[in-house]
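Visitor: Got a sequence here, can you build the structure:
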Amino acid sequence: MAASKEDHQELHVLMVAFSAQSHINPLLRLGHSLLSKGLHVTLATTEVVYHPYFASSAAVPDSITINGIQVLFFSDGFNQEDRKNTNLDQYMEKIQIVGPTSLSNLIKNHFVAGPKKLACVINNPFVPWVADVAEEAGIPCACVWIQPCAVYVIYYRFYNELNQFPTATEPEKVVELPGFPLLRHQDLPSFVLPTNPFGSMPKVLSEMFRNVKKFKWVLANSFYELEKDAKDSMADLCPILPVGPLVPPSLLSEDEHDQKQDVGIEMWKPDDSCMKWLNNRAPGSVIYISFGSIMVPSAKQIESITVALKRTKRHFLWVMKTLEKSIVADGGGGIPLDFLEETREQGLVVSWCPQTKVLVHPATACFLTHCGWNSVLEAITAGTPLIAYPQWSDQPTNAKLISDVFRTGIRLEQDGDGFVGSQEVERAIEEIVGGSRSEEIRKNAEMLKLAAREAVADGGSSDRNIQLFVDQLIGKR
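Guide: Alright, predicted model coming up:
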């Protein structure tokens, strides 16, 4: 039985997020659900987030508010100039040293010394030291896992040495896990492979998964009906509670009121001109292409995609960020001017777009994606078929799920360097738009779209899990 708002009127939760859009937005959306259940919610993230996301002012305020959620900022130990010349490993090492003290001071200043009762700290996976801060303060801690439950299972089993994985001497080893299809090395998260170049990320993940018992709850940005087998496989090891999909509410409802309710932040301002362009295209005629907020394909890969698009003669909407704001692959470059000229009537290239509006637009036939989990969930809740072009981190596993578990898309075949030839891109486009599997893929996509909406509706599986979490917090009080 849900408690009334009066029963826990002063109960607060503090969410702590790594300073990236894909990490902050799921927490903000969960926070919005917790607000609707009567809790008070605060989000803490590093000062670096303030300037690009919230304002251009040089001075970072003590706090701001987003749709009822207070946002506080703490130091990551860098000034703006130093941060520009810092790579991922250096940043992760520094914030692991500076972050705990900064966060401890924030908790003391805003909760311990004040009238607010802090009932729980909620973090996400790439700031595992938050659990230590919460433990020292005597506060229960929860983690919001922002990738699929399947990836949670893989990491847990890898870092706790429960199964055999590829090694330097056996790089092609096939992995067998309960509730999974067989996983080849190209299906695994890049951080568990011996070829992973990022030293800091395995350290962060190892710390979390070897000490996962520090979390009283692990909540997942997924839903039970999507990942039943993966979720159930952890029931006796370290349970995970799906509370998603934590996506913009406009994807989960036809209500116009919900179109304006998203609490998520945007890294860049979207170019809405593409919506007028889409309005003038036939239903199911446009290939939507976007590789997220970090990756820029190599010049060779861009050329391969342009050749494929010209051959298909299908309409396309391609998001290509300005290179100054992106991490560029070796040889990365913009889309060739001659291609833009040749395809002026066929396609449109923009620097950023309102992705959720594009995914639900009747003209959109499919989504060629890097397989970031937020983008995959948005496509699932929109009912949009996918062409999977994964790069790193969880993306290879997400691509495996898309093609072999969810069956809502096609995975591109990549060579040993990750390159995809133009014939393969063309094949995938034609197959998903009008090939032998296209009808099955569309039916599966529509089925999961409806399942996602049911999961977050009143009494749905994710709604029940959120209420269970809230009720346990109230019981702790």
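Visitor: When you work out contacts or count neighbours from here on, use the C-alpha atoms and nothing else.
Guide: Will do.
Visitor: List the contacts of residue 26.
Guide: 146, 221, 246, 247, 264 (CA atoms under 8 Å, 6 or more residues apart in numbering).
Visitor: Quick check: it vs residue 263, distance?
Guide: 10 Å (CA to CA, to the nearest Å).
Visitor: Distance check, residue 274 against residue 47.
Guide: On the measure of CA to CA, residue 274 and residue 47 end up 32 Å apart.
Visitor: Between the two, point out the one with more neighbours.
Guide: More crowded of residue 274 and residue 47, by other CA atoms under 10 Å: residue 47, with 21 against 18.
Visitor: Geometric centre of this structure: which residue is closest?
Guide: residue 374 (3.3 Å; CA atoms, centre = their mean).
Visitor: Wait, it touches residue 23, no?
Guide: No: Residue 374 lies out of contact with residue 23 (CA atoms under 8 Å); the separation is 9.3 Å.
Visitor: Could you pull out the helices in the stretch 351-477 of the chain for me?
Guide: In the stretch 351-477 of the chain, the helices defined using DSSP state H, counting those that start in this stretch lie at 355-360, 373-382, 395-400, 422-434, 438-456, 461-476.
Visitor: Show me the one of these that comes nearest residue 189.
Guide: Closest approach to residue 189 among those (CA to CA): helix 395-400, 5.9 Å.
Visitor: Summarise which helices and strands the closest one is packed against.
Guide: Helix 395-400 is packed against helix 373-382, with contacts defined by 3 or more CA pairs under 8 Å, 6 or more residues apart in numbering; DSSP states H and E.
Visitor: Residues contacting the helix it packs on, please?
Guide: 22, 146-148, 222, 245, 247, 251-252, 292, 356, 359-360, 367, 369, 385-386, 394-395, 398, 408, 445, 448-450, 452-453.
Visitor: among these, which ones are buried?
Guide: Buried subset of the contacts of helix 373-382 (neighbour count, 16 or more other CA atoms under 10 Å): 22, 146-148, 222, 245, 247, 251-252, 292, 356, 359-360, 367, 369, 385-386, 394-395, 398, 408, 445, 448-449, 452-453.
Visitor: To compare against the first, here's the next sequence to fold:
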Amino acid sequence: MENPSPNYIIIRFSVFSSPFSSPPQTNHLPHREKDEEMEEPLESHVLVLPFPAQGHIKPLLCLAKVLATSGLRVTFLNTHHNHRRILPRDPCFSPSPLLCFESISDGLPDNHPRSLERLEELVLSIKTEMKAHLREFLLRKRVQFPVTCIIADGIMSIGIDVAEELGIPVISFRTYSACCLWTYLCIPTFILEGKLPFPDDDLDKEFHGLPGAEGLLRRRDLPSICRSKIDSKLYRYFIDENIAMTRACALIINTFDALEAPMLSHLAPIFSDVYTIGPLHALATQSNVGQFSGRSESVSSLWIEDRSCMVWLDSQAPRSVVYVSFGSLVKIAIDQLMEFWHGLVNCGRPFLWVLREDVILGEKEENVKSLLSELKVTSQTRCLVDWAPQEEVLAHPAIGGFLTHNGWNSTMESIAAGIPMICWPRIADQQINSRWVSEVWKIGLDMKDTCDRSTIDKMVNILMEDKKEEIMKSMARISALASDSIGPEGSSLRNLERLMENIRKIGRTS
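Guide: Model (predicted):
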């Protein structure tokens, strides 16, 4: 099967009639109409538009900081709801004159939980109410500092829609891995060929048809939406959003060439330009100077970090601690939580576990608070916190392994820190990320769709003892490649410089 072109993908996707869809368009670079009275070119001004969730805000804010540090004017546009959660409490961060934080409404009432369970309400409001607010915001900006380029999250096609209407060039930023993006782009073809939905419940059956991944995937390794009904609104929303990305004039991915070269080769014919600039959090840390000396984790976190865990880590032996975190969105049943608890206790190794207050699914608030207060008693062998400064935790010499949901931020941070993983993916891209971690890069173990104390105990001991040398050897090689990519001659640093120069060219020609 040859690499499909953008038109091929979009035409094949037309088997759907989606309430979220925009009319298909081909790849093009939108052109701004020049004001005949304007003699001087506009100053480059980038609007960064994240999807309103922790895992999307963080990498895009890292990018915004890097661009502003390099002399570009940047406006970071959050929703009102998330804007209030991030900025007021962070004394470590003082915005630069070149980095402005603003916000617009997502269209939902203040008391809406904006949780994973009610995601459909959020995305529908984004496509209608928030889109109108974005257009109004950009028109207002034309009077002050006109936006010359928009960098929109890959699932915020409202940025592409409004940019096309107003004649503003737009670049898409994909917070997933390249392997996941390529898989998403092929899903319409899988549907047309009858591979999706699955004809039965055998998730261990091999899945064929993804170019570049033959013999690698089982059904359970595909993104989580592949287990959903294909006529659901959320299914169609996420597929539509990935197809809409092909209308942008370029693509940015938080990955690096040496990590995902085979998948990137499939994306190259689809997008007119691809900028791989990962690990982005490491690039942001590397560029932190002057007013950007605050920690990148704290300034992008919707959760308040409990730094007491760092003191606890200081008391632990090198490479002895298992760090456990399932990210900012995933919720688990109480029986799953207890299986993890007993498995971690039984393995006999010290562990640091991030347990958010909202992590337990379907239980009364008072019962959850009571249980968590019982578990969150710090001892010599365990420490449980609501939220942790993850980059610092992974860089701590006491950490020996990471039990993770395999969100892409966590996966990249683990690679950059050289910490091997046990993978327990739940949603979106996490399933396919975990397969690449275990079977392609061989830097961890895949425990997806399994949750019992004996398996957890066994996996921890395999990672920390039985296969420690083998996995650490692979991780050391991959981690070194990550470090090289952001070095003076690294591919990610060169791509970042190329991206910034092209953004400046857009400003000069506007």
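Visitor: that older thread, specify which member of the contacts of residue 26 of structure 1 is nearest to residue 327 of structure 1.
Guide: Nearest to residue 327 of structure 1 among those, with distances taken as CA to CA, is residue 146, at 21.4 Å.
Visitor: Grab the nearest non-local neighbour of that closest one.
Guide: residue 221 (5.3 Å; CA to CA, 6 or more residues apart in numbering).
Visitor: My guess is that neighbour contacts residue 243. True?
Guide: Yes: between residue 221 of structure 1 and residue 243 a contact is recorded at 5.9 Å, counting by CA under 8 Å.
Visitor: quick one, which of those two is more surrounded?
Guide: residue 243 (28 against 24).
Visitor: ok, now how distant is the more buried one from residue 231 of structure 1?
Guide: Here the criterion is CA to CA. By it, residue 243 of structure 1 lies 12 Å from residue 231 of structure 1.
Visitor: What segments of the stretch 101-250 of structure 1 are helices?
Guide: Assigned by DSSP H, counting those that start in this stretch, the helices in the stretch 101-250 of structure 1 fall at 129-136, 149-159, 200-210, 228-232.
Visitor: so which of the ones you listed gets nearest residue 313 of structure 1?
Guide: Among the helices of the stretch 101-250 of structure 1, helix 149-159 comes nearest to residue 313 of structure 1, with 36.8 Å by CA to CA.
Visitor: Find me the equivalent region of the closest one in structure 2.
Guide: Using TM-score structural alignment, helix 149-159 of structure 1 lines up with residues 178-188 of structure 2.
Visitor: can you give me the strands in the stretch 151-300 of structure 1?
Guide: Ranges of strands in the stretch 151-300 of structure 1, per DSSP state E, counting those that start in this stretch, are 217-220, 241-242, 286-290, 295-296.
Visitor: mind checking which of the ones you listed is nearest residue 77 of structure 1?
Guide: Going by CA to CA, the one of these nearest residue 77 of structure 1 is strand 295-296, 25.8 Å.
Visitor: Report all helices and strands that that closest one contacts.
Guide: Going by 3+ CA pairs under 8 Å, 6+ apart, strand 295-296 of structure 1 lies up against strand 327-328.
Visitor: next helix or strand past the strand it packs on?
Guide: Counting by DSSP states H and E, the next helix or strand C-terminal to strand 327-328 of structure 1 is helix 337-342.
Visitor: Not counting that following helix itself, show me its contacts.
Guide: So helix 337-342 of structure 1 is contacted by residue 306 (CA under 8 Å, 6+ apart).
Visitor: By how much does the helix or strand that that helix is followed by deviate from structure 2 on average?
Guide: Using DSSP H and E, the next helix or strand after helix 337-342 of structure 1 towards the C-terminus is strand 347-350. Taken over the aligned residues, the distance from strand 347-350 of structure 1 to structure 2 averages 1.4 Å (mean CA distance after the TM-score superposition for structure 1).
Visitor: Tally up the residues packed near the closest residue to residue 63 of structure 1 other than its chain neighbours, please.
Guide: In this structure, residue 63 of structure 1 finds its nearest non-sequential neighbour in residue 72, 4.6 Å apart by CA to CA, 6+ apart. Other residues within reach of residue 72 of structure 1, judged by other CA under 10 Å, total 23.
Visitor: host element of residue 72 of structure 1?
Guide: Per DSSP H and E: strand 69-74 holds residue 72 of structure 1.
Visitor: how big's the offset between that strand and structure 2?
Guide: Averaged out, strand 69-74 of structure 1 is 1.1 Å away (mean CA distance after the TM-score superposition for structure 1).
Visitor: mind listing what's buried in that strand?
Guide: Neighbour counts over strand 69-74 of structure 1 (16+ other CA under 10 Å) mark 69, 71, 72, 73, 74 as buried.
Visitor: and of those residues, the nearest to residue 282 of structure 1?
Guide: Lowest distance from residue 282 of structure 1 to the buried residues of strand 69-74 of structure 1 (CA to CA) belongs to residue 69, with 40.5 Å.
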